[in-house]
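**Student:** sequence first, then the predicted structure, then my questions.
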Amino acid sequence: MFYLNIRHILERACLYFSRKEIVFRTVQGDVGRYSYEAFYGRVCKLANALRSDLNISEGDRVASFGWNTHRHLELHFAAPCIGAVLHTVNIRFSPDEIVYAVNHAEDKVMFLDVDLLPTIESIADKLKTVESFVVMDPTSSVKLRNLYVYEDLINGRSASFSFPDLNENLPAVMCYTTGTTGKPKRVLYTHRGIFLRSMATCLADTYALSERDVIMHIVPMYHISGWFMPYAATLVGSKQVLPGARIRPEILYELIRREKVTVSDGVPTIWIDFLNYVRSSGCREDISSLKRLVVGGSAPPKSLIKAFKEEFGVEVIHAWGMTETYDSAIAYRLKSYLENLSEDDKYNVMAKQGLPFPGIEINALDERGKPIAWNGREQGELVIRGAWIINEYYKDPERTRESFIGDWLRTGDIVTIDGEGYVQIVDRLKDVIKSGGEFISSVALENEIMAHPAVFEAAVIAVPHQRWVERPLACVVLKQEFKGKVSREDIIKSIKDKFPRWWLPDDILFLDEIPKTSVGKFDKKVLRQKLHNYYIEKL
């Protein structure tokens, strides 16, 4: 029987694309490169070391705590291919969340980048199941027990390994959700799920990733394994660019220019910063190789989609997914017979989350649990199932019962679905503003506010109100050159014709920055807590 496992992805890359490159930026900022053939040899060396030096057996958990580097990529293949489970620990977790995740997962070994050592050193005595630590760069640390240095560990090991043909339903990778309430939930990703998700990434009507592409991985590999893009790129032999630690717009710009990157990914805030950098300090010709951006995590504003298309000829592919769906499960692609739409109508479609991937089924349920009409107007909670959607949270039956209706996953997103099947998120169930018995979409308000030329970022939240129960409050960060020059009235005036009067925010609060979650999304939970009494105190 042919199993859909990660071994096939790895060995195919070495067999057919041995001369293709993987380019990497180290934690120290240096740039290096090697071939897929060399990559395969190093994965084999690491597999030998995992087995012989670290005593990792099938089913054991191996934790990683690191950035998008070549060593982290090697670990993404070596651990699952010997039958272990790679646990990508979110480096943005609080110390208590890290301790909980590592202990709950029962990780046996932890690999970490050298600049993240202080975090782990401060909690190492609380990591009860971790027997050894591997630092992925040279270090003089003596605070961690059984400490190895990555290059010393694999040095001298054989560059060949007989990888087992593992059952495709075995777990390969695990990830903990960035939960806003309660402890993070554990999600297991199987070899089969990763394989199918990788193949789906390469379809013409999804992200169309191919051997000819040069892909730069911006989405952190500690978060859903960089949306599994590194596996897809390896499957088809794309040249890969790993930008390393603490990326900034100028670093991405230089990598795109030098390596001729054609496709990249990331949350909207990354590309908003990048857009502003290119406008102020860059040159369009330097990034002319860039053709596509897969943007998810939160909805990219229509103004961002339009700017990249019209100023740089870059297509922004609006993507939607969750930790529970191996991330991407819905993405924008314009159907052929809609090409004759006006440019404005096309941008309206582009701003929607899009169509489900082949192998994915969707619907939306109203408050009574009944399917909504697909007319682009009725709203309901998106439910989803499919070839790579999880069907449970690992060892968490209570939250599994709360989150599933049969084999349908409740997403918590309020959506409309139009007659063509395009999904548009109206709001998160927890973010929708309930004012005077009516619902207001924070997402719609944010998109229009961010279309204002002076606005850098905007987040709209529900704030308690004595009369209306809740009212919208817009938190706005202005671009540097507009600070002190744009008023509340200017912002309201720019959006007042787009919405009913009662939708308009009661106030605009100008901030220096909007708090972000560990994966770069606006952290509305923090804003709601901080501004809970904002309108009550103003009465």
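**Tutor:** Right, received. Where do you want to start?
**Student:** going by C-alpha atoms from here, please, whenever you check contacts or count neighbours.
**Tutor:** Noted.
**Student:** buried set for stretch 48-59?
**Tutor:** With burial defined by 16 or more other Cα atoms under 10 Å, the residues of stretch 48-59 counted as buried are 48, 49, 50, 54, 56, 59.
**Student:** how about stretch 343-353?
**Tutor:** 347, 349, 350, 351, 352, 353.
**Student:** what of stretch 366-386?
**Tutor:** Across stretch 366-386, burial judged by 16+ other Cα under 10 Å covers 371-374, 376, 378-386.
**Student:** which residues are contacting it?
**Tutor:** For stretch 366-386, contacts defined as Cα atoms under 8 Å, 6 or more residues apart in numbering pick out 359-365, 407-419, 421, 426, 429.
**Student:** just the helices in the stretch 151-300 of the chain please.
**Tutor:** Ranges of helices in the stretch 151-300 of the chain, per DSSP state H, counting those that start in this stretch, are 191-201, 224-227, 229-236, 249-259, 268-281.
**Student:** A further structure is provided below for comparison with the first:
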Amino acid sequence: MTGNAVDYFLDRHVAEGWGDRFAFREAAGKKRRITYAQLADRSACVATALRRGGIPREARAAMLVLDQIEFPEIFWGCIRAGVIPVPLNTLLATSVYDVILKDSRAACLFVSEELWPVVEEAARNSEYLEQIVLIGSNAPEGAVTFDAFTESCEPGETVTASDDDTAFWLYSSGSTGQPKGVRHVHASLKATSDTYGAQVLGIQPDDTVYSAAKLFFAYGLGNAMTFPMSVGAESILFNGRPTPDSTVEIIEAEKPSIFCGVPTLYAATVALLERQGVPGVTLRRCISAGEALPEEIGKKWHDLWGVDILDGVGSTEMLHIFLSNAPGDVVYGTSGKPVPGYEVRLVDEDGVDVGPGGLGELLVRGASAADGYWNKRDKSRTTFEGEWTRTGDKYELTEGGRFVYCGRTDDMFKVSGIWVSPFEVEQALVSHPSVLEAAVVPARDGEGLEKPKAYIVLKEAGDSDALSADLKDYVKDKVGKWKYPRWIEFVDDLPKTATGKIQRFKLREEAC
């Protein structure tokens, strides 16, 4: 790709006569739809409005926008104008928005009306914001509505851009602390659609995609926007919280051919469907990322729907999935093999390559790698090592060339001098019929030695003392006597990021 990414993902379809194809539709009774031609015009109007509002090229435009029609209008409008859109997690606290607005020095903020109360204080305190645009009917003082912002704006020109120009930022999900601004270039978007989108997902023009993972998340941005737009397909947008009930309702009502979820949602949806049955809808393909998918959940989903979940691993830094199971080549309990176009390797603490059977940190090389973190030079240097990107994930390579997830580098710990993978113990726990979710962290015993502690969410309440003893024996039989959790705490839910990743660092702090 040479030039502005909007040329490839949007304007190309209009030029080729596909402008009347639908690009997006809203679910849950909203019934708004937009064609590729309409999206091209609307994004061009946004670009004109940005210029009219004095927002210069390369300025940042923060997007605190729900999954709604205005999201792609604004995202592509910014890119068309050379302004850098920065989609933000819609579930953060005011204090975190304050940090991000100051860190990004955003000159413009687009915000859905429902989210204004939580960001208002941070927006008012920003010394950099010049324009606040509210997606809704009533603009607060100092802001304008999106309709007023784009009123009387004739579609303008698209700025010329190189493959290496910064196109957009994403802030990392912050599973281990404050989020970091990740800078991506124009070419990265096409790189992911050419690799995972075309060669693993196999997306086609007649597909309809529903991604429970939201657009602000790198995984969701690929699923619900760039992959379908790369082939002229349609995407379903839902601005609510993706619960098991809403997920099943949307699949039944909207009939997507591709569903994109995360392990937490798959587990909860399986539990729901085992009680109420599966709707009479055919899914062509299902994918998962965000965290490793437990083997038991993948098998149960296949039994219920008759379709595999293609589990893979990606990152905000690499923009989408680079290691994955593939159609006709699924082994549950593994993250599969490298996606075509990517290379991966495992290294030990000294940077030496680790062979089959060994444990090492996963490094990845591919065209979608970020251009670095914003304003975090030291962190950029330790994560982006030349062409290789450190993922922070520990993996084991099997003799058959598949990669087995063992946990985050920071999550691993030793028991009796032997490495323990929290994920391995968690997989054993969730395979028990009483367990919905589990998280394992190290805790210290009376002698100051680290041992596994499990936090467990049950499907139904039960006798905790008897179940605790049963679960300990169950894990001993499944994965080894030294790996069983010495302590089990039953909880109503586990702390997670908005993208479904368990925040084990919070549990570690509590266990200590």
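**Tutor:** Yep, that arrived. Since this is a predicted model, take the numbers as computed values, not measurements.
**Student:** about what we covered before: just put the buried residues of stretch 48-59 of structure 1 in TSV and tack on distance to residue 151 of structure 1 and secondary structure.
**Tutor:** Shown next, in TSV, are the buried residues of stretch 48-59 of structure 1 (distance: Cα to Cα, whole Å; DSSP: H, G, I helix; E, B strand; the rest coil):
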residue	distance to residue 151 of structure 1	secondary structure
48	13	helix
49	11	helix
50	13	helix
54	14	coil
56	18	coil
59	25	coil
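**Student:** and which of those residues is nearest residue 4 of structure 1?
**Tutor:** residue 59 (17.8 Å; Cα to Cα).
**Student:** how close does the closest residue to residue 7 of structure 1 other than its chain neighbours sit to residue 88 of structure 1?
**Tutor:** Computed as Cα to Cα, 6 or more residues apart in numbering, the closest residue to residue 7 of structure 1 that is not its neighbour in sequence is residue 81, at 5.5 Å. Residue 81 of structure 1 sits 16 Å away from residue 88 of structure 1, going by Cα to Cα, to the nearest Å.
**Student:** ok, residue 317 of structure 1 next?
**Tutor:** Residue 317 of structure 1 is 26 Å from residue 88 of structure 1, by Cα to Cα.
**Student:** and if you look at residue 364 of structure 1?
**Tutor:** Taking Cα to Cα, one finds residue 364 of structure 1 at 31 Å from residue 88 of structure 1.
**Student:** report how many residues lie close to the aligned partner of residue 462 of structure 1 in structure 2.
**Tutor:** Matched to structure 2 by TM-score structural alignment, residue 462 of structure 1 sits across from residue 442. Applying other Cα atoms under 10 Å, we find 26 residues neighbouring residue 442 of structure 2.
**Student:** look at residue 442 of structure 2 and give its secondary structure.
**Tutor:** For residue 442 of structure 2, the reduced secondary structure class is strand; criterion used: DSSP: H, G, I helix; E, B strand; the rest coil.
**Student:** contacts only, for it.
**Tutor:** For residue 442 of structure 2, the contact set (Cα under 8 Å, 6+ apart) comprises 413, 450, 451, 452, 453, 508, 511.
**Student:** out of those residues, who's nearest residue 487 of structure 2?
**Tutor:** Closest to residue 487 of structure 2, out of all of the contacts of residue 442 of structure 2 and judged by Cα to Cα, is residue 453, at 4.9 Å.
**Student:** element containing the closest one, please.
**Tutor:** Per DSSP states H and E: residue 453 of structure 2 is located in strand 450-458.
**Student:** report all helices and strands that that strand contacts.
**Tutor:** Applying 3 or more Cα pairs under 8 Å, 6 or more residues apart in numbering; DSSP states H and E, we find strand 450-458 of structure 2 packed against strand 413-415, strand 435-444, strand 487-490.
**Student:** which bit of structure 1 covers the last one?
**Tutor:** When structure 1 is aligned by TM-score structural alignment, the counterpart of strand 487-490 of structure 2 is residues 507-510.
**Student:** tell me where the stretch 401-539 of structure 1 has strands.
**Tutor:** Under the criterion DSSP state E, counting those that start in this stretch, the stretch 401-539 of structure 1 contains strands at 404-405, 408-417, 423-428, 433-435, 438-440, 455-465, 469-478, 507-510.
**Student:** ok, which of these comes nearest residue 76 of structure 1?
**Tutor:** Within the strands of the stretch 401-539 of structure 1, the stretch nearest residue 76 of structure 1 is strand 408-417; the backing value is 26.8 Å (Cα to Cα).
**Student:** give me the mean deviation of the match of strand 487-490 of structure 2 from structure 2.
**Tutor:** Compared with structure 2 after fitting, stretch 507-510 of structure 1 has a mean deviation of 1.5 Å; criterion: mean Cα distance after the TM-score superposition for structure 1.
**Student:** so where do the strands sit in the stretch 51-200 of structure 1?
**Tutor:** Using DSSP E, counting those that start in this stretch, strands in the stretch 51-200 of structure 1 cover 61-65, 85-88, 107-112, 132-135, 147-149, 171-176, 186-190.
**Student:** now do the contacts for residue 87 of structure 2.
**Tutor:** Contacts for residue 87 of structure 2 (Cα under 8 Å, 6+ apart) come out as 62, 63, 64, 65, 169, 170, 171, 215, 216.
**Student:** how far off centre is stretch 246-256 of structure 2?
**Tutor:** Taking Cα atoms, centre = their mean, to the nearest Å, one finds stretch 246-256 of structure 2 lying 20 Å from the centre of the chain it belongs to.
**Student:** with stretch 312-324 of structure 1 instead?
**Tutor:** Centroid displacement of stretch 312-324 of structure 1 relative to its chain, using Cα atoms, centre = their mean, is 10 Å.
**Student:** what's the answer for stretch 208-215 of structure 1, then?
**Tutor:** Stretch 208-215 of structure 1 sits 19 Å away from the centroid of its parent chain (Cα atoms, centre = their mean).
**Student:** what does that stretch correspond to over in structure 2?
**Tutor:** Residue span in structure 2 matched to stretch 208-215 of structure 1, by TM-score structural alignment: 202-209.
**Student:** how far does the matching stretch stretch from start to finish?
**Tutor:** Taking Cα to Cα as the measure, stretch 202-209 of structure 2 stretches 12 Å from start to finish.
**Student:** show me what that stretch is in contact with.
**Tutor:** With Cα under 8 Å, 6+ apart, stretch 202-209 of structure 2 has contacts from 196-197, 223-224, 227-228, 231-236, 255-260.
**Student:** out of the strands of the stretch 401-539 of structure 1, the one nearest residue 282 of structure 1 is which?
**Tutor:** Among the strands of the stretch 401-539 of structure 1, the nearest to residue 282 of structure 1 by Cα to Cα is strand 455-465 (18.1 Å).
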